[in-house]
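Novice: No letters, just coordinates:
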């Protein structure tokens, strides 16, 4: 026979008091159909928030080639040259032509991890929700790493030769006036004029290289808003499609202008996977086929079980990818000449 419940009522307020010898059966909001993992429903929301933060804030995700592999450590990206046309000589046999081929091998960098530990006590005592903000931060951490790696590879490609013999390599457009500093631009007018002129020159180089895809340019906020302040950039004279009121520049010389804090500006030669000296880098002009990513493990969210030793849960967001430039002829670095991003 079970232990009976003892229920009393406050003599003046009529409020029931429970003095049960047994345990309550809790209604776990996180369980599915009242069974299984008590955090199941919560974790899906958490994971969704991380994925949303990653996708919304990422500017390079949908602007280059991505290939998914099921196993292995690398993937082959074929690179093909161009065919030529010749006039036929009457009576001469057509023997065909040899179109040059090569390849780029993109190797997985490793497992990239963003993690956070939630203490059981801290979460219980906290007066506001931290799971949402933490999810956003994990997504942002992966987004920043992804964008930085892809942009750095694009810049390295702008400095590289072409794998196909006879095709042009990458291009660097050097101009000290892309930055206001000693030896550089004397004022904002010189700066945004230099940026606009560099973009038109980039469009010319792409056309000369027979690159017909939509081109993009990624600039840091200082250069992006320097363009937004220039009426000549956004009016019909310069072919711009932007708005002073909105503070945005959509296109210059047919190139879509994007803004990112992830354009490198320092010496990252110590970076194992995508290192280089970017102390003179201002921006990158590229097309979607110019950079590639190989994906072994997509974005994954893992929330560990409650760990009695540490009294909390460890949440990790991970992915395993690799990045590399594919078409140097479609990559252009906007950079300083003799000064650097650190020049006062």
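Specialist: Perfect, thanks for sending it. This structure is a prediction, so every number in the text was calculated from the model and none was measured. Numbers count the residues shown, from 1 in each chain.
Novice: only C-alpha atoms for contact and neighbour calcs from this point on.
Specialist: Will do.
Novice: what's the longest helix seen in the chain packed up against?
Specialist: Using DSSP state H to define each element, the chain has its longest helix at helix 131-158. If contacts are counted by 3 or more C-alpha pairs under 8 Å, 6 or more residues apart in numbering; DSSP states H and E, helix 131-158 sits against helix 40-57, strand 110-119, strand 281-286, strand 291-303, strand 312-325, strand 331-335.
Novice: So what angle separates the directions of the last one and strand 312-325?
Specialist: This means strand 331-335. Angle, strand 331-335 to strand 312-325, by axes from the mean of the first three to the mean of the last three C-alpha atoms, to 10 degrees: 100 degrees.
Novice: What is strand 331-335 packed up against?
Specialist: helix 131-158, strand 171-174, strand 281-286.
Novice: Which strands or helices does the last one pack on?
Specialist: For strand 281-286, the elements it packs on are helix 131-158, strand 216-219, strand 331-335, judged by 3+ C-alpha pairs under 8 Å, 6+ apart.
Novice: Which one of those lies nearest to residue 110?
Specialist: Ranking these by proximity to residue 110 (C-alpha to C-alpha) places helix 131-158 first, at 12.5 Å.
Novice: List the buried residues of that closest one.
Specialist: Across helix 131-158, burial judged by 16 or more other C-alpha atoms under 10 Å covers 131, 134-144, 146-158.
Novice: From the chain's centroid, how far away is that helix?
Specialist: With C-alpha atoms, centre = their mean, to the nearest Å as the basis, helix 131-158 stands 4 Å off its chain's centre.
Novice: okay, pairing it with this:
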């Protein structure tokens, strides 16, 4: 009896690696999960590098003006410059090992769930670090160049529980950004709130009343709201809400006491992200261990760029 000729389901065009298509499926599922869960795309400044452990982000001050006296030489005014060095964090990995025997005996698929969770986990960690940087930027009292203001904190004891107080904080934040001469482009700002505070704002009917807002800003019945004071809202589960000052599992530069933090509003120039290795996947069969290692990873770093572009919302009295 001759051997059977198998149709290898993971082989591309019946040639080459018999697992090739399976690996692509794993990659696609993980990246899709990451994209679906990462809520801050385009909301921070990003720089890519091909090698090295750090990179410089420029900080440029403002140029002044003066009245010209006829006949005097025009020499040029001084513009303050500085730089922010953002260093990479250690590579962040999410991994799972699936033993052949376990997979053979199991009556349900776990790979799709593992890939979904790996993408979601790495998205969560990136958002947490970027939000920590935004909050720490708001707590920075001076700008990176002389003459530029620092961040700000808006405090109210009922910030986390009163929709009117929370909405007023957004209006005050919008005013502060205008006074600090930040661009008047709503799409460059983010109002990040935990679900509890996001849904709290939907209780304020004035924010979504079409008689008050010419354009629809949401739905009271559907509990949807898109912006307050022209600041787009992002409902996010990554908001730090506890004291992380001594939490060893977090890199030191991201630590702080966030127990009173309710939310953070920031301009995209406030926080920088450095990329060496973007999200990548490895699906490796290990014959000596009789199983498959599923690994998702990236190498990023985050830091404060422009403190004036960040405002923390706090429930501290």
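Specialist: Yep, it's here. All values derive from a computational prediction rather than experimental measurement.
Novice: Could you report the TM-score for this superposition?
Specialist: Once superposed, the chains reach a TM-score of 0.92 (TM-score structural alignment, normalised by the length of structure 2), with 307 aligned residues with a C-alpha RMSD of 1.6 Å.
Novice: quick revisit: tabulate the helices and strands packed on helix 131-158 of structure 1 in a markdown table, adding columns for mean neighbour count and distance to residue 239 of structure 1.
Specialist: Formatted as a markdown table, these follow (neighbours: other C-alpha atoms under 10 Å; distance: least, C-alpha to C-alpha, whole Å):
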| stretch | mean neighbour count | distance to residue 239 of structure 1 |
| --- | --- | --- |
| helix 40-57 | 18 | 28 |
| strand 110-119 | 15 | 41 |
| strand 281-286 | 27 | 17 |
| strand 291-303 | 20 | 27 |
| strand 312-325 | 21 | 29 |
| strand 331-335 | 29 | 20 |
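Novice: Could I get the ones you listed in CSV, plus columns for distance to residue 268 of structure 1?
Specialist: Below are those laid out as CSV (distance: least, C-alpha to C-alpha, whole Å):
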stretch, distance to residue 268 of structure 1
helix 40-57, 23
strand 110-119, 18
strand 281-286, 12
strand 291-303, 19
strand 312-325, 16
strand 331-335, 16
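Novice: so which of these gets nearest residue 173 of structure 1?
Specialist: strand 331-335 (5.1 Å).
Novice: gap between the closest one and the chain center?
Specialist: Centre to centre, stretch against its chain (C-alpha atoms, centre = their mean), the figure for strand 331-335 of structure 1 is 18 Å.
Novice: How about stretch 243-255 of structure 1?
Specialist: 21 Å.
Novice: May I see the buried residues of that stretch?
Specialist: 243, 248-255.
Novice: Now check residue 40 of structure 2 against structure 1: what is it aligned to?
Specialist: Counting by TM-score structural alignment, residue 40 of structure 2 corresponds to residue 60 in structure 1.
Novice: from the buried residues of stretch 243-255 of structure 1, which single one is nearest residue 108 of structure 1?
Specialist: Using C-alpha to C-alpha, residue 255 is the member of those that sits closest to residue 108 of structure 1, with 30.7 Å.
Novice: Enumerate every residue touching the counterpart of that closest one in structure 2.
Specialist: Counting by TM-score structural alignment, residue 255 of structure 1 corresponds to residue 231 in structure 2. Contact partners of residue 231 of structure 2, counting by C-alpha atoms under 8 Å, 6 or more residues apart in numbering, are 170, 174, 186-187, 189-191.
Novice: Which of the buried residues of stretch 243-255 of structure 1 fall in strands?
Specialist: The strands, defined by DSSP state E, take in 243, 248-249, 251-252, 255 from those.
Novice: Distance to residue 74 of structure 1 for those - can I get that in JSON lines?
Specialist: Below are these laid out as JSON lines (distance: C-alpha to C-alpha, whole Å):
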{"residue": "243", "distance to residue 74 of structure 1": "44"}
{"residue": "248", "distance to residue 74 of structure 1": "39"}
{"residue": "249", "distance to residue 74 of structure 1": "38"}
{"residue": "251", "distance to residue 74 of structure 1": "36"}
{"residue": "252", "distance to residue 74 of structure 1": "37"}
{"residue": "255", "distance to residue 74 of structure 1": "32"}
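Novice: Redo the buried residues of stretch 243-255 of structure 1 as CSV? Include distance to residue 279 of structure 1.
Specialist: What follows is the buried residues of stretch 243-255 of structure 1, written out as CSV (distance: C-alpha to C-alpha, whole Å):
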residue, distance to residue 279 of structure 1
243, 31
248, 26
249, 25
250, 27
251, 26
252, 25
253, 26
254, 27
255, 24
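Novice: Can you tell me which of those residues is nearest residue 232 of structure 1?
Specialist: residue 252 (10.2 Å).
Novice: Let me know the distance separating the closest one from residue 33 of structure 1.
Specialist: 56 Å (C-alpha to C-alpha, to the nearest Å).
Novice: now residue 157 of structure 1
Specialist: For residue 157 of structure 1, the distance to residue 33 of structure 1 - C-alpha to C-alpha - is 53 Å.
Novice: before we move on, the earlier item: may I have the secondary structure class of the match of residue 40 of structure 2?
Specialist: coil (DSSP: H, G, I helix; E, B strand; the rest coil).
Novice: and it, what does it touch?
Specialist: By C-alpha under 8 Å, 6+ apart, the neighbours of residue 60 of structure 1 are 147, 150-151.
Novice: Counterpart of residue 334 of structure 1 over in structure 2?
Specialist: Checking TM-score structural alignment: residue 334 of structure 1 goes with residue 313.
Novice: Over to residue 130 of structure 1?
Specialist: Checking TM-score structural alignment: residue 130 of structure 1 goes with residue 110.
Novice: Just give the number of residues close to its match.
Specialist: Using other C-alpha atoms under 10 Å, residue 110 of structure 2 is surrounded by 11 other residues.
Novice: ok, it - contacts?
Specialist: Contacts of residue 110 of structure 2 (C-alpha under 8 Å, 6+ apart): none.
Novice: separation between it and residue 96 of structure 2?
Specialist: In terms of C-alpha to C-alpha, residue 110 of structure 2 sits 11 Å off from residue 96 of structure 2.
Novice: try residue 49 of structure 2
Specialist: For residue 49 of structure 2 relative to residue 96 of structure 2 (C-alpha to C-alpha), the value is 28 Å.
Novice: now residue 316 of structure 2
Specialist: With C-alpha to C-alpha as the criterion, residue 316 of structure 2 and residue 96 of structure 2 are 41 Å apart.
Novice: swap in residue 140 of structure 2?
Specialist: When residue 140 of structure 2 is compared with residue 96 of structure 2 (using C-alpha to C-alpha), they lie 39 Å apart.
Novice: hmm, back to that, a markdown table for the contacts of residue 60 of structure 1, including distance to residue 266 of structure 1?
Specialist: Formatted as a markdown table, those follow (distance: C-alpha to C-alpha, whole Å):
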| residue | distance to residue 266 of structure 1 |
| --- | --- |
| 147 | 16 |
| 150 | 16 |
| 151 | 13 |
